[in-house]
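Colleague: sharing a model that was predicted from the sequence below.
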Amino acid sequence: MELMKVLYISDNHGDAAILNRVAATFKDEVDVMLHCGDSNLPNTDPTMTPYQTVRGNTDWGLTYPRMITTTVAGVKLGVTHGDKDQVNTSLLPLSLRAQAAEVAVMGYGHTHQLAVTVDQGILLINPGSISQPRGEYRDLKGTFAIVEVTDQAFKVQYYNRQMQPVPTLAMQFSRD
């Protein structure tokens, strides 16, 4: 049974057009859209209205919080940028933050590289950078992710900038 769907996106670095396209395409398909920071757009910009957003390391002078938790359909979700959690070198600080916040899913950005794992029963997910990807999947030209949470599993699907699912980036993790 599906409990809820969350869209995670990150690191658009001022690219408002892609955020508008993603929101227009998926706003009616997901329960909440969480932005993992480095939007480089102020919260007064209408582009940001559909997203609950955190501040990243290049969001100079912007007033977004460093971390957000929200509960949707009984599932507690978190989002942070990750730069203060040293995500470039280890996921341990992020995992500890997620455990302390008692979230089921924690989204983060900063590395510009997509990544997903389950640690201590918590899904840790980096949607990758939608506008400036790095690493193994940079040739996709940018990614974001939708996570479906059920009682039994986390179902993850990554999408490209053309709003298409990437077949090789669909996965499922047990919640037990």
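Modeller: Received, thanks. The structure displayed is predicted, hence computed values, not measured ones.

Colleague: switch to C-alpha atoms for all contacts and neighbour counts from now on
Modeller: Will do.

Colleague: can you give me the helices in the chain?
Modeller: Per DSSP state H, the chain carries helices over the ranges 16-26, 92-101.

Colleague: mind checking the longest strand of the protein?
Modeller: In the chain, taking DSSP state E as the definition, the longest strand is strand 165-174.

Colleague: in that strand, what's buried?
Modeller: Neighbour counts using 16 or more other C-alpha atoms under 10 Å place 165, 173 of strand 165-174 among the buried residues.

Colleague: contacts for it, please.
Modeller: Contacts with strand 165-174, where a contact means C-alpha atoms under 8 Å, 6 or more residues apart in numbering, come from 118, 152, 153, 154, 155, 156, 157, 158, 159, 160.

Colleague: from these, list the buried ones, please.
Modeller: Looks like the contacts of strand 165-174 have 118, 153, 154, 155, 156, 157, 158, 159 buried, using 16+ other C-alpha under 10 Å.

Colleague: any chance of CSV for these, columns distance to residue 23?
Modeller: Listed next are the buried ones among the contacts of strand 165-174 as CSV, based on distance: C-alpha to C-alpha, whole Å:
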residue, distance to residue 23
118, 27
153, 25
154, 22
155, 20
156, 18
157, 16
158, 15
159, 13
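
Colleague: pasting the second one now:
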Amino acid sequence: MKRILAVADTHLREWKLPEKLLEMLDNADIVVHAGDFESYEVYKKFSEYNLYAVAGNSDDEAVREELENELTFEVEGLRFGLVHRGNFINQFHDLGYKAMELDVDVLVFGHLHRFVLEEIRGKLLICPGSPTQPRMSVASCAEIVVNRSKVDVRYHVVQPLFCGMDVYEKLEGCR
């Protein structure tokens, strides 16, 4: 069994991750980052883990020089693909085609800043969301447990942020 932590769109200039995400990083066998670290410093910190990563559209030049735009790898007999973004013009069908083009079972992608789990043409598509800059969602990541070619995807809220607002702070005025 392998535990994969999937993240994307951290958009950080320095290493300031939510405590829950740091704990999850320490417990993961593999970390995948679907782009937009933003800074090389943050990318290098993620590199201290067993990292598979691609460049995003907001990454520093140094990150883009070091990382590819797409990547494939295998875990427990399943083929994984990693990209930052698709065209999103028709409900993720372009990413389904990208998964077929890469010949992968699971495609992890970013750019949306919100969690997505879809199956298209037998391909599992996962966007873990953003743990630090969510859009129209809460701050999140995805845990992918692979056991003998079986996949279990778990959605995790990592801090009380909704669209960049501190949820607890906003709730104080509602009581």
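Modeller: Looks like it arrived, so ask away. All values derive from a computational prediction rather than experimental measurement.

Colleague: could the helices of structure 1 go into CSV alongside mean neighbour count and distance to residue 58 of structure 1?
Modeller: Below are the helices of structure 1 laid out as CSV (neighbours: other C-alpha atoms under 10 Å; distance: least, C-alpha to C-alpha, whole Å):
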stretch, mean neighbour count, distance to residue 58 of structure 1
helix 16-26, 16, 15
helix 92-101, 17, 19
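
Colleague: CSV please, covering the ones you listed and showing distance to residue 82 of structure 1.
Modeller: Output for the helices of structure 1, formatted as CSV (distance: least, C-alpha to C-alpha, whole Å):
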stretch, distance to residue 82 of structure 1
helix 16-26, 20
helix 92-101, 7
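
Colleague: which one of these lies closest to residue 132 of structure 1?
Modeller: Closest approach to residue 132 of structure 1 among the helices of structure 1 (C-alpha to C-alpha): helix 16-26, 11.9 Å.

Colleague: what lies in contact with the closest one?
Modeller: Helix 16-26 of structure 1 is contacted by residues 12, 41, 47, 48, 50, 130, 161, 163 when judged by C-alpha under 8 Å, 6+ apart.

Colleague: how about 10 Å then?
Modeller: If you take C-alpha atoms under 10 Å, 6 or more residues apart in numbering as the criterion, helix 16-26 of structure 1 is touched by 7, 9-10, 12, 27, 29-30, 32-33, 35, 39-41, 45-51, 130-131, 142, 144, 146, 159, 161-163.

Colleague: kindly report the same for stretch 150-157 of structure 1.
Modeller: With C-alpha under 10 Å, 6+ apart, stretch 150-157 of structure 1 has contacts from 1-7, 75, 104-105, 116, 118, 122-123, 125, 127, 144-149, 165-176.

Colleague: go again with 6 Å.
Modeller: 1-3, 145-148, 170-175 (C-alpha atoms under 6 Å, 6 or more residues apart in numbering).

Colleague: swap in stretch 53-70 of structure 2?
Modeller: 32, 33, 34, 35, 36, 37, 38, 39, 40, 82, 83, 84.

Colleague: the second one corresponds to which position in structure 1?
Modeller: Right, the one you point to is residue 33 of structure 2. Aligned counterpart of residue 33 of structure 2 in structure 1: residue 35 (TM-score structural alignment).

Colleague: surely its match touches residue 11?
Modeller: No: counting by C-alpha atoms under 6 Å, residue 35 of structure 1 stays clear of residue 11, with 8.3 Å between them.

Colleague: out of the contacts of helix 16-26 of structure 1, which are buried?
Modeller: 7, 9-10, 12, 32-33, 35, 39-41, 47-48, 50-51, 130-131, 142, 144, 146, 159, 161.

Colleague: how much space between the match of residue 33 of structure 2 and residue 128 of structure 1?
Modeller: As for residue 35 of structure 1, its distance to residue 128 of structure 1 is 11 Å (criterion: C-alpha to C-alpha, to the nearest Å).
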